[in-house]
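> coordinates only, sequence not included:
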């Protein structure tokens, strides 16, 4: 090894040791009074820190220091992102009232879903007539099975979507920024969802979902079972936000039919969803019925996905932190009186 090469290595080692002796940053918990963050799922194992060879050996011992620095920087990045999202809730009660535009969006979506289901029923009837008529209970039973399957799988769909917006992106994310910010804000001010009128609460996902249902209605060869499946599936995805709102309401505020549906496990209950609202807000993401929550959480598939995303992109999931902040469970006294019905 020539003198110049040895000098370069010595300079790199000296720089590394100088960094290790520099004063450590202040603990994250002391830098924010209302938000504390700690990475509890350290990404150290997935990072290749490399090593610097020296004539007498290596400086691989510095990997622990570098891993700690990466963990601290990851926590700081997550803390800043979480603190900046979902700020003060909308205080004007008028903003919680459904607008004509929101009602139109929900009408188009649910109208197209109903039309898909009706087309499925008509299609089965026409198939029976074309085959010579007579009763065919199995044909209608298949439609019912398609509807039940759509309800069952829609819970899984909402869980994956909820996981993604809870953990990735920010208010600056194109297209989905407002939705992501709203989900993060919901962790801080869960009471707001209970005050929104129906169309105001559900309209946000209607335009995107209508981009699925309307083209399906115009598809000429779509089978009856597929029509019913997609009609029920898309309507459940949008209605999940209303089920979500009911899961935050007190039983005394809910209609008896809704309580019965929650007790039967048809829609997510307050008890089942309440487990999600504990820092770091991980798990229990499904919000149609909650049926898939045990399967998703128990399998660890979402954790593996988070690890894969980190290994591939360097982006850590927000649930890799313990972030505590002031949570406002109840609306301010008298908020919205004489305005929201």
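Alright, I've got the coordinates. Remember, it's a predicted structure, so these values are computed and weren't measured experimentally.

> going forward, measure contacts between C-alpha atoms and count neighbours the same way
OK.

> residue boundaries of the helices in the stretch 201-341 of the chain?
All helices of the stretch 201-341 of the chain, identified by DSSP state H, counting those that start in this stretch, fall at 206-217, 224-247, 256-263, 270-274, 293-299, 301-313.

> for these, which one ends up most surrounded?
helix 224-247 (a mean of 24; mean count of other CA atoms under 10 Å).

> out of the helices of the stretch 201-341 of the chain, the one nearest residue 53 is which?
helix 301-313 (25.2 Å; CA to CA).

> can I get the helices of the stretch 201-341 of the chain in JSON lines with distance to residue 90?
Putting the helices of the stretch 201-341 of the chain into JSON lines (distance: least, CA to CA, whole Å) gives the following:
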{"stretch": "helix 206-217", "distance to residue 90": "21"}
{"stretch": "helix 224-247", "distance to residue 90": "16"}
{"stretch": "helix 256-263", "distance to residue 90": "27"}
{"stretch": "helix 270-274", "distance to residue 90": "23"}
{"stretch": "helix 293-299", "distance to residue 90": "30"}
{"stretch": "helix 301-313", "distance to residue 90": "31"}
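
> ok, and here's another one to check against it:
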């Protein structure tokens, strides 16, 4: 049986007037406009999925040295600052963190109550969302402010961020320890406190804090794995099928999505765990508003140190 034909949709004159308002049109255009166009991505970022540069829009300039890649002088200098002491610290942190994760997971399985599953899943979701925000906050701060010359944090923590912008594929040449050591270190106090609670609290007190601990546990796992997820977003060849599946369904940071951050001068899309918060935060001008405020108060220019290293081409 044929379905009845519906009359065409119409709006009242007042509604039509609102929809045709220039302000509404401007807001709609801004919301729907891409953060970076395809041409901006191709012209202002290093090609990673086409190693032979067959699709390059603008040829790599020869004069003055390469703009990106392992042959860039600044990238080579930064890579050489990775020290043996830093390596030892990363190995210790990875070992402690993995041990705490395993033991806490056993305690969670032992104390879980199926009737509270919906609350636990909600806590887990917000743990992942918080991890995405934290990845953006740390990434933005380390990309935008500070200098490699700063004591302690410069060579140990800011150096990888500077290297990554002028040689994005360097992260794919780092092993598991170098890739994840710092992120695993950050989670140790939280996982340690969780283990202490499971160990010393009564069953009633454990159940009172159980939903919170599930939130912290998922937050810790995704914070710890953020740089591994980030590494996968730069790996265009040989990824396991399950990783590609998670990327394609935007459960973790997709490769194409993260390319937007690597358009010079690297001022947007800082969240690198799932990337779920990147679009809304960009449309709210979240990071740029903070940059304007900090520059007005301190006089410091955002990404000044990043630009300095990028200019060391020969």
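The structure has been received and is ready for your questions. Since the model is a prediction, treat every value here as computed from it, not as a measurement.

> rewinding a little: for residue 91 of structure 1, which of the helices of the stretch 201-341 of structure 1 is the nearest?
Among these, helix 224-247 sits nearest to residue 91 of structure 1 (CA to CA), with 17.9 Å.

> angle of the closest one against helix 256-263?
On the basis of axes from the mean of the first three to the mean of the last three CA atoms, to 10 degrees, helix 224-247 of structure 1 is oriented at 100 degrees to helix 256-263.

> remind me what helix 224-247 of structure 1 packs against, helices and strands.
With contacts taken as 3 or more CA pairs under 8 Å, 6 or more residues apart in numbering; DSSP states H and E, helix 224-247 of structure 1 sits against helix 100-130, helix 137-167, helix 198-202, helix 206-217, helix 270-274.

> single out the most deeply packed of the ones you listed.
helix 198-202 (a mean of 21).

> where in structure 2 does that helix align, residue-wise?
Aligned by TM-score structural alignment, helix 198-202 of structure 1 falls on residues 176-180 of structure 2.

> ok, back up a step: among the helices and strands packed on helix 224-247 of structure 1, which is nearest residue 287 of structure 1?
Closest of these to residue 287 of structure 1 is helix 137-167, at 6.2 Å (criterion: CA to CA).

> contact partners for the aligned partner of residue 113 of structure 1 in structure 2?
Aligned against structure 2 by TM-score structural alignment, residue 113 of structure 1 finds its counterpart in residue 101. By CA atoms under 8 Å, 6 or more residues apart in numbering, residue 101 of structure 2 lies in contact with 191, 217, 221.

> what residue of structure 1 takes the place of the first one?
Spelled out, it's residue 191 of structure 2. Correspondence of residue 191 of structure 2 to structure 1, assessed by TM-score structural alignment: residue 213.

> my guess is its match contacts residue 229. True?
No. Using CA atoms under 8 Å, residue 213 of structure 1 makes no contact with residue 229, being 11.1 Å away.

> let me see the contact set for the residue nearest the centre of structure 2.
In structure 2, the residue lying closest to the centroid (CA atoms, centre = their mean) is residue 272, at 1.3 Å. Each residue near residue 272 of structure 2 by CA under 8 Å, 6+ apart is listed here: 132, 135, 136, 226, 227, 229, 230, 253, 258.

> so which of the residues you listed is the closest to residue 203 of structure 2?
residue 132 (31.7 Å).

> residues in contact with the nearest residue to the closest one once chain neighbours are set aside?
For residue 132 of structure 2, ignoring the flanking residues on the chain, the nearest one in space by CA to CA, 6 or more residues apart in numbering is residue 273 at 4.9 Å. Residues in contact with residue 273 of structure 2 (CA under 8 Å, 6+ apart) are 131, 132, 135, 222, 223, 225, 226, 227, 229, 230, 252, 253.

> nearest to residue 27 of structure 2, of the residues you listed?
Using CA to CA, residue 132 is the member of the contacts of residue 273 of structure 2 that lies nearest residue 27 of structure 2, at 26.5 Å.

> so what corresponds to the closest one in structure 1?
Residue 132 of structure 2 maps onto residue 155 in structure 1, by TM-score structural alignment.

> and if you look at residue 290 of structure 2?
Match for residue 290 of structure 2 (TM-score structural alignment): residue 305.

> residue 321 of structure 1 is nearest to which of the helices and strands packed on helix 224-247 of structure 1?
Nearest of these to residue 321 of structure 1, taken as CA to CA: helix 137-167 at 10.4 Å.

> if we can go back for a sec, as a markdown table, the contacts of residue 273 of structure 2 with distance to residue 262 of structure 2 would be great.
Below are the contacts of residue 273 of structure 2 laid out as a markdown table (distance: CA to CA, whole Å):
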| residue | distance to residue 262 of structure 2 |
| --- | --- |
| 131 | 21 |
| 132 | 18 |
| 135 | 16 |
| 222 | 22 |
| 223 | 21 |
| 225 | 20 |
| 226 | 17 |
| 227 | 15 |
| 229 | 16 |
| 230 | 12 |
| 252 | 17 |
| 253 | 14 |
